[in-house]
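Engineer: Using only what follows, build the 3D model:
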Amino acid sequence: MPVIQGDTRRSILDTAQRIMSRKGFAAVGINEVLSEAGVPKGSFYHYFSSKDAFGEAMMRSYFTDYLADMDRVFAEPDTTSAQRLLNYWQGWRETQSLDECQGKCLAVKLGAEVSDLSESMRLALKEGTTGIVDRLERAIAAGLEDGSLSVDGDARTTAQVLYDMWLGASVMAKIHRDIGALDAAMTVTRRLLHL
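Structural biologist: Presented below is the predicted three-dimensional model:
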């Protein structure tokens, strides 16, 4: 069965996400990604105009999937908004504690690296992380409405602080190869949401 062009592009992006979540962006060559994806080396520029455009497409694809996963968690039936938020953070803890705390989050792995390398990748990261904070804000606001949580400030500021804290905790878990920072983030999250 022939490979459909969109499937090949998606395969390249998915393969790149897996490899770059371990190695970073600059350390991975296009040929490594294409070889792993089983795509002929000469066809890269058929799908992407440059490594920069490829990186931007990879980040956008990653955030599209990530935000869809968040939407599923925050739409779980028969749970309070507070429980949905805790389920989200528990999922974060689990994915970031994999492989000796090397995690799978491209925002954690590539954020600082590519923000200095590529303006288009930085903007894709900015849009993606803003989408995360937007969803956290809506979940917190829903929790305020259903009475399952409370915050001392406003929902937006609390969402931003929580995301920033978890991002930092993920970096510290990678540095120390220990989930202590993630556990501390969960403890502080519960305090900030008065749970």
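Engineer: can we go C-alpha only for contacts and neighbour counts from here?
Structural biologist: Fine.
Engineer: Select the longest helix from the chain.
Structural biologist: Identified as the longest helix of the chain according to DSSP state H is helix 119-146.
Engineer: tell me which strands and helices the helix or strand that comes right after that one is in contact with?
Structural biologist: Downstream of helix 119-146, the next assigned helix or strand under DSSP states H and E is helix 155-176. For helix 155-176, the packing partners by 3 or more Cα pairs under 8 Å, 6 or more residues apart in numbering; DSSP states H and E come out as helix 98-101, helix 106-115, helix 119-146, helix 180-192.
Engineer: contacting residues for the residue nearest the centre of the chain?
Structural biologist: Nearest residue to the geometric centre of the chain (Cα atoms, centre = their mean): residue 105, 4.5 Å. Residues counted as contacts of residue 105 (Cα atoms under 8 Å, 6 or more residues apart in numbering) are 21, 95, 96.
Engineer: How many residues are close by the last one?
Structural biologist: Okay, so that is residue 96. 25 (other Cα atoms under 10 Å).
Engineer: if I look at it, how far off is residue 122?
Structural biologist: Look at residue 96 and residue 122: by Cα to Cα, to the nearest Å, they are 22 Å apart.
Engineer: follow-up on the earlier one: got the buried residues for the longest helix of the chain?
Structural biologist: 120-122, 124-125, 128-129, 131-144 (16 or more other Cα atoms under 10 Å).
Engineer: one more, for comparison:
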Amino acid sequence: MPRPANPEIRNRLLIDGGHVIHRSGFNGSGVQDIVAAAEVPKGSFYSYFDSKEAFAAEVLEGYWESIEQRHGRVMYDAPLTPLARIEKLFELMVADHAAQDFRIGCLVGNLSLEVSNTSGVVRTALERILARWEGMITASLDEAKVRQELPADCDTAQLASVIIEAWEGAVLRSKVERNGEACRRFQQVTLKRLLY
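Structural biologist: Down below sits the predicted model:
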């Protein structure tokens, strides 16, 4: 009779192994690297995940849930205007990248570039995350439109997509240059021009 799954081991694989994927990339991380980081036997990996791609998809979901838990509440901060909430969200996200010296980038962007052409499972997870992210920003943009802080004809869903696309480009460049200049330009120039 097989042993029951251990949620603590699964969690260690997702967190510690997820850090490996984030730092070294999907293709730069083998299952051996993932299990070594989590300090579990290699055979345990396939007891919890059907494939490395399925593992990466769950790591992505956990990464985005962490961002939502830590920063998502700012999007419902009533004392801030809807547009100020969006600015605050990205301010918090820049701080996350600064804490890593702008070296590892955004896992959503990293895996979009690295795996989305080769893994339908990862691409589907990325699509879900982008839709949630766009939905969060669109809701604030819709509120800004009601408050007449944006033009009545503003396509808020499209604007939310453009904001995310510009952000991901800035994070990618910050990762290459290992500094926050591109993220600061996004905040001080791109986001301001898109919102105001």
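Engineer: And the TM-score between these chains?
Structural biologist: Scored against TM-score structural alignment, normalised by the length of structure 1, the superposed chains reach a TM-score of 0.87; 191 aligned residues with a Cα RMSD of 2.1 Å.
Engineer: The longest helix of structure 1 versus helix 155-176: what angle between them?
Structural biologist: Helix 119-146 of structure 1 and helix 155-176 are oriented at 120 degrees to each other (axes from the mean of the first three to the mean of the last three Cα atoms, to 10 degrees).
Engineer: quick one: helix 119-146 of structure 1 aligns where in structure 2?
Structural biologist: Matched against structure 2 by TM-score structural alignment, helix 119-146 of structure 1 falls on residues 120-147.
Engineer: chain center to the matching stretch: distance?
Structural biologist: Put simply, stretch 120-147 of structure 2 sits 12 Å off its chain's centre (Cα atoms, centre = their mean, to the nearest Å).
Engineer: ditto for stretch 21-39 of structure 1
Structural biologist: On Cα atoms, centre = their mean, the centre of stretch 21-39 of structure 1 falls 19 Å from that of its chain.
Engineer: Show me which positions of that stretch end up buried.
Structural biologist: Buried residues in stretch 21-39 of structure 1 (16+ other Cα under 10 Å): 21, 22, 24, 25, 33, 34, 37, 39.
Engineer: I'd like to know which of the residues you listed is nearest to residue 166 of structure 1.
Structural biologist: Ranked by distance to residue 166 of structure 1 (Cα to Cα), these are led by residue 21 at 17.2 Å.
Engineer: And that closest one, what's its match in structure 2?
Structural biologist: With TM-score structural alignment as the criterion, residue 21 of structure 1 lines up with residue 22 in structure 2.
Engineer: Wait, that match touches residue 108, no?
Structural biologist: No. Taking Cα atoms under 8 Å as the definition, residue 22 of structure 2 is not a contact partner of residue 108, at 9.5 Å.
Engineer: what's the offset of the helix or strand containing residue 20 of structure 2 from the middle of its chain?
Structural biologist: In this structure, residue 20 of structure 2 sits in helix 18-24 according to DSSP H and E. Relative to its chain's centre, helix 18-24 of structure 2 lies at 13 Å (Cα atoms, centre = their mean).
Engineer: again with stretch 163-176 of structure 1
Structural biologist: 13 Å.
Engineer: can you tell me the mean distance of the helix or strand just after the helix holding residue 20 of structure 2 from structure 1 after alignment?
Structural biologist: Beyond helix 18-24 of structure 2 in the direction of the C-terminus, DSSP H and E gives the next helix or strand as helix 31-38. Its matched residues in structure 1 lie on average 1.4 Å from helix 31-38 of structure 2 after superposition (mean Cα distance after the TM-score superposition for structure 1).
Engineer: what sits up against the next helix or strand after helix 31-38 of structure 2?
Structural biologist: Next along the chain after helix 31-38 of structure 2, taking DSSP H and E as the criterion, comes helix 42-48. Outside helix 42-48 of structure 2, the residues that touch it by Cα under 8 Å, 6+ apart are 5, 10, 13, 31, 32, 35, 36.
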